[in-house]
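Asks: My questions concern the predicted model and sequence given below.
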Amino acid sequence: MITLIAAAGENNELGKDNDLLWHLPDDFKRFKKITSHHFIIMGRKTFESFPNPLPNRVHIVITRDRKYGNVGAEVVHSLEEAIEKATSKKDIFVIGGGEIYKLAMDVADKIELTRVHGTFEDADTFFPEFSEDEWKLISEEKHGKDEKHKYAFTYETWVRK
């Protein structure tokens, strides 16, 4: 199963300058729980935004740079190559950025989307649009603002129809 996992604002905003636009500790915990012990596929910029590789996950980094290597992750040069590297009984999670999500949208089986209830005009990276004609919302869990979360958000799980 190939799952896109992301947190996006009301207008599909993902981030700015290779960083998130919000801090949602409960979403980080959920991301860790869902992706641990699985393959995570990402672009080079997303990988480089981490201070260290994320524990208990196999990192597969897609880059056009043929000289990019030995970085604590498997390095590939296409989405197809990334998926081939991830062949096992473990699930595959695509974790960004925007261009990688676009590439993976056609092959994804599921979307785990944290919809952040806010708009972020200075965003420079976006989650791709997707149609309810192709995707069905199967669960949602609302989370309000609180002392640790500046924005309300909803966990949404979508599956391909």
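Replies: It's in. Numbering: from 1, shown residues only.
Asks: all contacts plus neighbour counts: C-alpha atoms, from now on.
Replies: Noted.
Asks: three-state assignment of the residue nearest the centre of the chain?
Replies: The centroid of the chain falls nearest to Ile95 when counting by C-alpha atoms, centre = their mean (2.6 Å). For Ile95, the assignment made with DSSP: H, G, I helix; E, B strand; the rest coil gives strand.
Asks: what sits against it?
Replies: By C-alpha atoms under 8 Å, 6 or more residues apart in numbering, the contact list for Ile95 reads Leu4, Ile5, Ala6, Ile40, Ile41, Met42, Tyr101.
Asks: alright, now check it against this:
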Amino acid sequence: MIIMIAAVAENNALGENNKLVWHLPNDFKRFKTLTSGHHIIMGRKTFESFPKPLPNRTHIVISRQKDYHPEGCIVVDSMEKALAICPENENSYIIGGGEIYTLGLPFTDKIEITRVHNSFEADAFFPEIDLEKWEITESEFNKKDEKHLYDYTYQTFFRKIT
């Protein structure tokens, strides 16, 4: 199954200057739990935003740069090539950024969103989720606290069968 996973603001903001504009430790834990042991697909800028490759995951980086070969990563030049590398009977995750989410949406079966209940200035945005094509199957609200400056909701969407 191809799954998109993202933390997204009310205005679909993802981040600015290749950084998240919020800090939600519980979301990081959820991301780690869901993606560990799986293939993760990302754009070059998203990969470069990490201090080092994420442990216990196969990194597939989409880049148009011909000479781009970060250690420990598989580099391809299209979403189709990235998806072809992923095992057919396992979950694989598309983890960003904005352009990669847009490219990956037509291939996605499930979306895991952490909806951050605020709007932010940003230069990267998640594509609009068309509720004619997607349905929310789970929703879990979380109140802000001393470690989380914003309320947030975990939302699971599945593509509607047509």
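Replies: Received it, and whenever you're ready, just let me know what you need. Small disclaimer: the values here were computed from a predicted structure and weren't measured.
Asks: Mind jotting down where the helices sit in the second structure?
Replies: Counting by DSSP state H, the second structure has helices at residues 25-35, 44-48, 79-85, 98-104.
Asks: In a markdown table: the ones you listed, plus mean neighbour count and distance to Asn11 of the second structure.
Replies: Output for those, formatted as a markdown table (neighbours: other C-alpha atoms under 10 Å; distance: least, C-alpha to C-alpha, whole Å):
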| stretch | mean neighbour count | distance to Asn11 of the second structure |
| --- | --- | --- |
| helix 25-35 | 14 | 18 |
| helix 44-48 | 18 | 20 |
| helix 79-85 | 16 | 25 |
| helix 98-104 | 19 | 13 |
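Asks: give me the number of residues near the nearest residue to Asp17 of the first structure once chain neighbours are set aside?
Replies: With C-alpha to C-alpha, 6 or more residues apart in numbering as the criterion, Asp17 of the first structure has its nearest non-adjacent residue at 7.1 Å, and that residue is Asp124. Asp124 of the first structure has 14 neighbours, counted by other C-alpha atoms under 10 Å.
Asks: Ile2 of the second structure too?
Replies: Counted with other C-alpha under 10 Å, the neighbours of Ile2 of the second structure add up to 23.
Asks: show me what contacts it?
Replies: For Ile2 of the second structure, the contacting residues are Asn91, Ser92, Tyr93, Ile94, Phe107, Thr108, Asp109, Lys110, by C-alpha under 8 Å, 6+ apart.
Asks: quick revisit: with distance to Asp67 of the second structure as extra columns, can I get the helices of the second structure in CSV?
Replies: Compiled in CSV, the helices of the second structure are given as follows (distance: least, C-alpha to C-alpha, whole Å):
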stretch, distance to Asp67 of the second structure
helix 25-35, 27
helix 44-48, 12
helix 79-85, 17
helix 98-104, 20
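Asks: for stretch 123-141 of the second structure, which positions count as buried?
Replies: Within stretch 123-141 of the second structure, the residues scored as buried using 16 or more other C-alpha atoms under 10 Å are Ala124, Phe125, Phe126, Pro127, Trp134, Glu135.
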